[in-house]
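Asks: let's see this in three dimensions:
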Amino acid sequence: MDPTLDPNAPDRAVRLDDIRRLAVSAPMFRDDAAALWFQKELEQVIAAQYERKYPEMKMSSGAMIPIRSTVPRGKKTGSYKMYDFVGVAKWLTTGSWKDIPKASVSAARATFQVHEFNLGYGWELGEIEEAQATGTPLEQFEAQATRMGMDKFLNDVGMYGDANKGIHGITNVPNMTVIDAAAGTGGAYRWSTTGVTAKTALEMVADIALAIRTMRSVTNQVHRPNRCWIPPSFWEATNRVVIANTAVTVRKYLADNYPDIAFDEVNELEDAGTNGVPCMIFAHLSSPDELWLEVPIPFEQHGPFQDGLSYGVATRESTGGVITPYPMALLRMDFT
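Replies: The predicted structure is shown next:
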């Protein structure tokens, strides 16, 4: 949403005229100067929260997958078609229609729920009077915590979903492929393991190759991953472990040999696999309509509301979780 607080915007949740009306009419302010001061302070606080971003939350910031609003505001359910590609081309023989292999696309209608979540912040009259008397800005810690809390909530839902609400995250999309990484010759599964049991560089690369082969196989060669999200402990290992008898790190090797795959670390994958084990996520993503985080109502702020000797601002947002019409173009690899 536009953070400029345009009073003429038809969908503006917090409008300048609402702030002015409440500030001027509120009986708690002794004079117009106090009301005007509060009005300006509140405008700045609210605008700052729209501008605030938390890039470390890669799902809710849009750094992992696109954020879209395909469900109209007010609707509680959405739907999409889930596609399954079938078909293998063959050499032309007679040219007769009956001899030409047929490709088909089966589509199943899938629905998802949209749920709203909320958080709020505000000030007591004493806090407002103290800030005005000392010439300091209104305290923003609570407002900042609210924005962070909303982003964290959306980020977690986008990663893990919520079974109670019927919402899915990128780690548990229905019909996505889930496989287990193979153990290394030393017995370890995880890239973060060190010592004599640790996986070698080539065994780490073999895990990537396995994921690629699997996605290509289950999609009948239609999809190949071009995104790979890795737990931070594994990502650190790629810069520590080198190919035998060389100075080439695993990270450098992956960049050189898989230039079409964008690798990135994601904190939440440290324990997002089955039974809390680390996992990697692989995806084929070439357009926003292939895989996205559904957010029908982006971050909004409503108010201010007066309640006795307090002012409050309520925030809201809604989500339907992670949506993909092509679930087999998404793969999770667990590391026991």
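Asks: only C-alpha atoms from now on, for both contacts and neighbour counts.
Replies: Noted.
Asks: from residue 191, how far out is the residue in the chain sticking out farthest from the centre?
Replies: Of all residues in the chain, the one whose C-alpha sits farthest from the chain's mean C-alpha position, using C-alpha atoms, centre = their mean, is residue 94 at 50.9 Å. Counting by C-alpha to C-alpha, to the nearest Å, the gap from residue 94 to residue 191 is 53 Å.
Asks: what of residue 122?
Replies: Noted for residue 122: a distance of 46 Å to residue 191, by C-alpha to C-alpha.
Asks: more crowded one of the two?
Replies: When residue 122 is set against residue 191 and neighbours are counted by other C-alpha atoms under 10 Å, the residue ahead is residue 191, at 24 against 19.
Asks: contacting residues around that one?
Replies: For residue 191, the contacting residues are 198-199, 204, 233-234, 237, by C-alpha atoms under 8 Å, 6 or more residues apart in numbering.
Asks: could you also give me the structure for this next sequence, so I can compare it with the first?
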Amino acid sequence: MTQQQYRADALIRPVDLEAIDNRIYEAKKEELKARTIFNVKTDVPEGAETYSYDVIKRSGAAKILAPGADDIPLVDADMERHTEKIYSIAAAFRVSVQELRQAAMAGRPVEATKADTARKAIAEKENRLVWVGDSKHNILGVTNAEGIQTMAVSNNAAGASTKWKDKTGKEIVADIRKARTPIEKLPGHSANTLIVTPAAMEELGKEYNEYTGQTVLQYLKTQGWFSTIEFTSDLEGKGTGGTDCFLILDNSPDVVEVLIPMDIKRHPEEYKFPNYKVPLEERTGGAIVRYPMAILRGEGI
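Replies: Here you go, the predicted model:
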């Protein structure tokens, strides 16, 4: 064989890149759970380093005026400008020269399951940024955004535990009903989304009470309180003191969005014998929380 046959641009074929791309861009639904719950904002240029938006903070309240009084209270919705950095999430995988030779010999594309692993790593990091941020880079997520409401759940009837595993179905529903109220009272907002931990989702399978024959989850659905009930392990240990938590929120775009200026992208492969390194990149700003008062974190479950 001549040296030319071992050139980097001669070993990896278009059919191999196509196979890799198919695995990269066909992400599994559960890997992008935050994207199924929140609107994804994609109209920011991928070259942007920051994104600025206004956070609404309401102040003041109405009151009943006595006859002849003129001390009308001022109610304001302060707009506070926030600027978030946009980051790259990157991962890469290797394909060896021998793997390419074997694929060519068999007349099939290169095995691209490694692309799944790299894509999953990026998707997991994106989801974690949305829910809990990243303390190293001073990024806040939906669970810890500045200005969200918090509520410690009550003890069970025995007064011994706040955890849902130690509560009846009716007590769990009471926690959820109480957590909905502060958001439902906000003009123009609806507490339409419930997010829990995987363990808490299991507890929603408890019987609501002995008379209905329904589980807690079935009861919640019949009440029509939520259009979305989901779970994610990213809420584990994110309450005060490291307790598990749940979120009740209005998931409309004027409350929270996921910022993705550039979705996952494969960059040109890099060759260093005996491997090709295939880099993947996504540009994200995590969660953009515009109205934190419409998010409540329930703690102690």
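Asks: adding distance to residue 106 of the first structure, write the contacts of residue 191 of the first structure out as JSON lines.
Replies: What follows is the contacts of residue 191 of the first structure, written out as JSON lines (distance: C-alpha to C-alpha, whole Å):
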{"residue": "198", "distance to residue 106 of the first structure": "43"}
{"residue": "199", "distance to residue 106 of the first structure": "40"}
{"residue": "204", "distance to residue 106 of the first structure": "35"}
{"residue": "233", "distance to residue 106 of the first structure": "40"}
{"residue": "234", "distance to residue 106 of the first structure": "37"}
{"residue": "237", "distance to residue 106 of the first structure": "41"}
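Asks: those in helices, which ones?
Replies: When DSSP state H defines the helices, the subset of the contacts of residue 191 of the first structure inside them is 204, 233-234, 237.
Asks: gap between the counterpart of residue 73 of the first structure in the second structure and residue 137 of the second structure?
Replies: Taking TM-score structural alignment as the criterion, the aligned counterpart of residue 73 of the first structure in the second structure is residue 46. Computed with C-alpha to C-alpha, the distance linking residue 46 of the second structure and residue 137 of the second structure is 19 Å.
Asks: who's more crowded, the two?
Replies: When residue 46 of the second structure and residue 137 are compared for neighbours, residue 46 comes out ahead with 16 against 9, by other C-alpha under 10 Å.
Asks: wait, doesn't the more buried one sit right on residue 265?
Replies: No. In this structure residue 46 of the second structure lies outside contact range of residue 265 using C-alpha atoms under 8 Å: 11.2 Å.
Asks: okay, and the common contacts of these two?
Replies: Both residue 46 of the second structure and residue 265 lack any common contact, where contact means C-alpha under 8 Å, 6+ apart.
Asks: mind listing what residue 132 of the first structure touches?
Replies: 34, 37.
Asks: what about residue 117 of the second structure, how many neighbours?
Replies: The local packing of residue 117 of the second structure (other C-alpha under 10 Å) involves 16 other residues.
Asks: determine which residue in the first structure is aligned with it, please.
Replies: Structural alignment (TM-score structural alignment) places residue 117 of the second structure against residue 145 in the first structure.
Asks: could you confirm that match falls within a helix?
Replies: Yes. Secondary structure assignment places residue 145 of the first structure in a helix (DSSP: H, G, I helix; E, B strand; the rest coil).
Asks: gap between it and residue 297 of the first structure?
Replies: Using C-alpha to C-alpha, residue 145 of the first structure is found at 20 Å from residue 297 of the first structure.
Asks: what helix or strand is the match of residue 73 of the first structure on?
Replies: No secondary structure element spans residue 46 of the second structure, as it lies outside all helices and strands (assigned by DSSP states H and E).
Asks: picking that back up, buried subset of the contacts of residue 191 of the first structure, written for ChimeraX?
Replies: Typed into ChimeraX, the next command selects the buried ones out of the contacts of residue 191 of the first structure (criterion: 16 or more other C-alpha atoms under 10 Å):
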select :198,199,204,233,234,237
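Asks: of the contacts of residue 191 of the first structure, which is the nearest to residue 21 of the first structure?
Replies: residue 233 (52.6 Å; C-alpha to C-alpha).
Asks: show me what residue 289 of the second structure aligns to in the first structure.
Replies: Alignment note: residue 289 of the second structure maps to residue 324 in the first structure; criterion TM-score structural alignment.
Asks: what's near enough to touch the spatially closest residue to that match that is not a sequence neighbour?
Replies: Excluding its sequence neighbours, the residue lying closest to residue 324 of the first structure (C-alpha to C-alpha, 6 or more residues apart in numbering) is residue 291, at 4.5 Å. Under the criterion of C-alpha under 8 Å, 6+ apart, the contact list for residue 291 of the first structure reads 65-66, 285, 322-326.
Asks: pick out the most distant pair among those.
Replies: With distances taken as C-alpha to C-alpha, the most widely separated pair in the contacts of residue 291 of the first structure is 66 and 326, at 15.0 Å.
Asks: higher neighbour count, the two?
Replies: Per other C-alpha under 10 Å, whichever of residue 66 of the first structure and residue 326 has more neighbours is residue 326, with 22 against 19.
Asks: surely that one touches residue 80?
Replies: No. Counting by C-alpha under 8 Å, residue 326 of the first structure stays clear of residue 80, with 10.5 Å between them.
Asks: re earlier: tell me the contacts of the match of residue 289 of the second structure?
Replies: 82, 289-292.
Asks: quick one on the thing from earlier: of the contacts of residue 291 of the first structure, which stay in contact in the second structure?
Replies: Mapped onto the second structure and checked by both residues aligned by TM-score structural alignment, their matches' C-alpha atoms under 8 Å, the contacts of residue 291 of the first structure keep the contacts 65-66, 285, 322-326.
Asks: okay, and which of the residues you listed map to helices?
Replies: Assignment to helices by DSSP H places none of these there.
Asks: closest one to residue 158 of the first structure out of the residues you listed, please.
Replies: Residue 158 of the first structure has its nearest neighbour among these in residue 322, at 5.9 Å by C-alpha to C-alpha.
Asks: does the closest one touch residue 169 like I think?
Replies: Yes. With contacts counted by C-alpha under 8 Å, residue 322 of the first structure reaches residue 169, the gap being 5.1 Å.
Asks: intersection of neighbour lists for these two?
Replies: A shared contact of residue 322 of the first structure and residue 169, defined by C-alpha under 8 Å, 6+ apart, is any residue touching both; here these are 158, 161.
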